[in-house]
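Generate a structure from the sequence data that follows.
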Amino acid sequence: MAAPPTEKGAPVTSKHQLVEHLEAGCRPPTQWRIGTEHEKFAFTWDDHLPLPYEGAAGRPGIRDLLEGIGRYDWTPVYENGKIVALKHDGCSVTLEPGGQFELSGDQRSNLHEVCHEVNTHLDQMRRVCEPLGVGMLGMGFPPEWSREQMPIMPKGRYEIMRRHMPRKGSLGLDMMLRTCTVQVNLDFQSEADMVKKFRVALALQPVATALFANSPFTEGKPNGFLSYRSHIWTDTDPDRCGILPFVFEDGMGFERYVDHVLDVPMYFVYRNGEYIDATSNTFRDFLNGELDALPGERPLMSDWEDHLTTLFPEVRLKRFLEMRGADGGPWNILCALPALWVGLLYVGDTLDAAWDLVKDWTHADHRHLRANVPTHGLKTPFRGGTVRDLAKQVLDLADAGLRRRHHMDGMVDQDERQFLTPLKKIVESGETPAEEKLRRYHSEWGERVDPIYELYAY
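Below is the predicted model:
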């Protein structure tokens, strides 16, 4: 989630302004960049419990971690006197509702820069965490913490969301408090380019979900899923989640997406340093001056930007496209997600080939993958084969795309394809991160999840 918003921009009086806002994201390929986001759970080594915001009685808290990282030339961001985020050279560290730490990286020109950024951040985290007796775990869902054990971070938007979530689905609070993901944000050249990338990314998001599946436990026991995090989104809020069938229909473009977003109920409006509950209205109401909380007032462009961040489809459009289908994972897989999508989407011939792979899929095909991949992962049956077969094709395309990009690492004389190696091993073995943990749980771990902290922490 973003740091606290600001109130900026002239009042918005027409839908056309909102369309223009998205159109302004179009860039020539020479200016395309790669932005990554990844989340992780903080825990104390002595008892493997999550950290509260404020430490007490000699126990560390989330605030201690933020202040510690601040020593590395990060600028603190405060809300109501409490530090809730950090900023530095285009990057930010923010908090998810349950205290999950998120790095939102700067816009990088190649995957070598992305991976250097990720490793620098994790090294800083280690230096801060070790003296405090704190570890960081990359998984899609915590292996044993209950919902009641999860802390709530002191951010106003989260209080509104926490009240609203149970009205829309049974797992929304788990989404907020107990999930972690890794994402990549990518650019587009034009409306047509955006549409093709959006369609390919939505269609193939289940492949990423399968490859990165890493949330098989709930409160210490197998939960029947490989990506429970992905399943959670299916019962969070139908107004703002899902695979967006209209993206594959004729007429898809910036305006069509704006129409969709306008009719999604709002969460909040930010005014004078306070979050105002706006859950009874859509943004279209606000645009028409009919917001219950601020009657007669028109939205600012910053309100639109805030609202865009409260939609949670598998791929999200802002002034770039966000790939949202992957569980959090270990350090070596954090660079693999951007490698997968950059290889598929940033080279014209590869993007065309990826579109050829998915363009005849039906809505039933998309629904089948979305419904079954969280449970069966790479073993999900699909069109006479399995998702593993599909993943092999997708990785071959991504490999070809990265080879065509030919961005070399001067230190070791390797191109960006090196970052696909963890995914190639998963496809070759047929064993996802979740299945590896389940295998060890049922054998060497003696049906315990405690070894996860020792073996898989950053």
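
CA only for contacts and neighbour counts going forward, please
OK.

for the chain, what's the longest strand?
Determined from DSSP state E, the single longest strand within the chain is strand 34-44.

For that one, which helices and strands make contact with it?
strand 101-104, helix 111-132, strand 134-137, strand 181-186, helix 336-345 (3 or more Cα pairs under 8 Å, 6 or more residues apart in numbering; DSSP states H and E).

Tell me which of the ones you listed sits nearest to Ile160.
The closest of those to Ile160 is strand 101-104. By Cα to Cα, the value is 20.2 Å.

Please generate a structure for the following sequence too, so the two can be compared:
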Amino acid sequence: MSAPPKSRGEPITDRRQLVEHLEAGCKPADRWRIGTEHEKFAFRRADKRPLPYDGPDGIGAILNALADRYGWERVMEGDNVIALSKGEASVSLEPGGQFELSGAPLMTIHQTCGEVTEHLAEVKAIGADLGIGMLGLGFNPKWRREDIPWMPKGRYRIMRAYMPKRGTLGLDMMTRTSTVQVNLDFASEADMVKKFRVGLALQPVATALFANSPFTEGRPNGFQSYRSHIWTDTDPDRTGDLPFVFEDGFGFERYVDYALSVPMYFVYRDGQYLDASGLDFRDFLAGRLSVLPGEMPLATDWNDHLTTLFPEVRLKRYLEMRGADGGPWGRLCALPALWVGLLYDGTALDAAWDLCKGWTAQERAALRRDVPRLGLDTPFRGGTLQAVAKQVVEIAREGLRSRARMAGMGDDESHFLTTLAETAESGITPATEMLRKFEGPWAGNIDRVYEEYAY
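You can find the predicted model right below:
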């Protein structure tokens, strides 16, 4: 979330209003947009340490410098700047100081890649003045959980206390992971269902192609994407690959039922986060929420609750593709290119569904379990996932060519897939590449990752 929500909207008194909230996301294809979000680790160049919020070279100083120099508007929580906004874009903080750009909804990959480039240029300029770097990896490669400073945001205090009750790795998820994701639109309930199913089935392919988190506390951890593995032991109530999405009759109502079954985290009122962890949103609908007795939820309360669900694909008024490790500049553009190519062209969407519609629930679960460790080498249907990845990238490429959204030089969007095509063809993921360097020219020195992979 980019900023504290504003408590507004009409009271919700009926489950049907929750369904209508999601249905309101349906829009014709000419209004479909692309929203790219990416996180990265900020660190001091002098000692590679993560940044606290306070201090002349802290996270707060970066936010204030961006506001002063580049015209971002400050978003406050108490006395602290905890986010920035400019138009429909925002800069926000994850619990461990991960720096996130939540991009504006844009029409083409060319535009979203330009937005990413502008943002990275801004933070790089500020970083040069403050002695700060930014690193795009899925998991913090060096520092222990207890070495990570927590950001002063009220919702994180509540989540920090609740997470250990549900899994062993939730605090690692909060403080030591970074991702890149893309948010995409749908035309109708049927279109949403098809895109949701393709997104869930093929999310392990994205995880493998983008895997770049093979280090924990300075040593190899045995995973290609440790970030992805962490989600398997964070909170079983709100994570996973959602098998019910593939059942007959799935739609907005079934997703609402799922969301209502997930315990709450908080309610935001009058500038404060109220601890509602473990409480039932259905009680809220009935006016029986213990922290707000007699009050009914507002539209913003429902939207806030939807943001606390963490499946591999998440439904709000759009679909969020959430399976990839954060990465370097080119891969930040490749992630939206992959999913736009697969989901925004009808022929490509049909081809992607034909590829995965016969996969069983057991096969999908096995991919979700094994890909974080094995990546493209994961065994699948007599071969490996690498063969599937080649097909997926080619389908996406054809989808982007069919979209024919041209840049000024006449290029379509398909060239943004080049880095993924190379990975799929060679089978060498970013994680494999880094492990080879660690064991070779880096001679086991994890600090080299900060030198070679910083923006």
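
average offset between the longest strand of the first structure and the second structure?
Following superposition, strand 34-44 of the first structure is found to deviate from the second structure by 0.2 Å on average (mean Cα distance after the TM-score superposition for the first structure).

counterpart of that strand in the second structure, which residues?
Aligned using TM-score structural alignment, strand 34-44 of the first structure spans residues 34-44 in the second structure.

from the helices and strands packed on strand 34-44 of the first structure, which stretch is densest packed?
helix 336-345 (a mean of 27; mean count of other Cα atoms under 10 Å).

Of the helices and strands packed on strand 34-44 of the first structure, which is nearest Pro28 of the first structure?
Among those, strand 181-186 comes nearest to Pro28 of the first structure, with 12.5 Å by Cα to Cα.

Tell me the helix or strand right after that closest one.
As assigned by DSSP states H and E, the chain's next helix or strand after strand 181-186 of the first structure is helix 191-211.

Would you mind listing the residues in contact with Tyr228 of the first structure?
Contact analysis of Tyr228 of the first structure by Cα atoms under 8 Å, 6 or more residues apart in numbering lists 140-141, 215-217, 374-375.

again, only using 6 Å
Contact analysis of Tyr228 of the first structure by Cα atoms under 6 Å, 6 or more residues apart in numbering lists Ser215.

can you tell me how far it sits from Gly273 of the first structure?
Distance of Tyr228 of the first structure to Gly273 of the first structure, given as Cα to Cα, to the nearest Å: 36 Å.

sorry, back to before: where does the helix or strand following the longest strand of the first structure end up in the second structure?
Moving toward the C-terminus from strand 34-44 of the first structure, the next helix or strand (DSSP H and E) is helix 62-69. Counting by TM-score structural alignment, helix 62-69 of the first structure lines up with residues 59-66 of the second structure.

Check stretch 372-383 of the first structure too.
Under TM-score structural alignment, the match for stretch 372-383 of the first structure is residues 370-381.

do the same with stretch 425-432 of the first structure
Mapping stretch 425-432 of the first structure onto the second structure (TM-score structural alignment) gives residues 422-429.

Stretch 400-407 of the first structure too?
The aligned range for stretch 400-407 of the first structure in the second structure is 398-405, by TM-score structural alignment.

Determine how far that stretch lies from the middle of the whole chain.
24 Å (Cα atoms, centre = their mean, to the nearest Å).

How are the strands of the stretch 351-458 of the first structure distributed by residue range?
For the stretch 351-458 of the first structure, strands defined by DSSP state E, counting those that start in this stretch occupy the ranges 381-382, 385-386, 408-409, 414-415.

Export the helices and strands packed on strand 34-44 of the first structure as JSON lines, with columns for distance to Thr94 of the first structure.
Below are those laid out as JSON lines (distance: least, Cα to Cα, whole Å):
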{"stretch": "strand 101-104", "distance to Thr94 of the first structure": "5"}
{"stretch": "helix 111-132", "distance to Thr94 of the first structure": "13"}
{"stretch": "strand 134-137", "distance to Thr94 of the first structure": "15"}
{"stretch": "strand 181-186", "distance to Thr94 of the first structure": "14"}
{"stretch": "helix 336-345", "distance to Thr94 of the first structure": "20"}
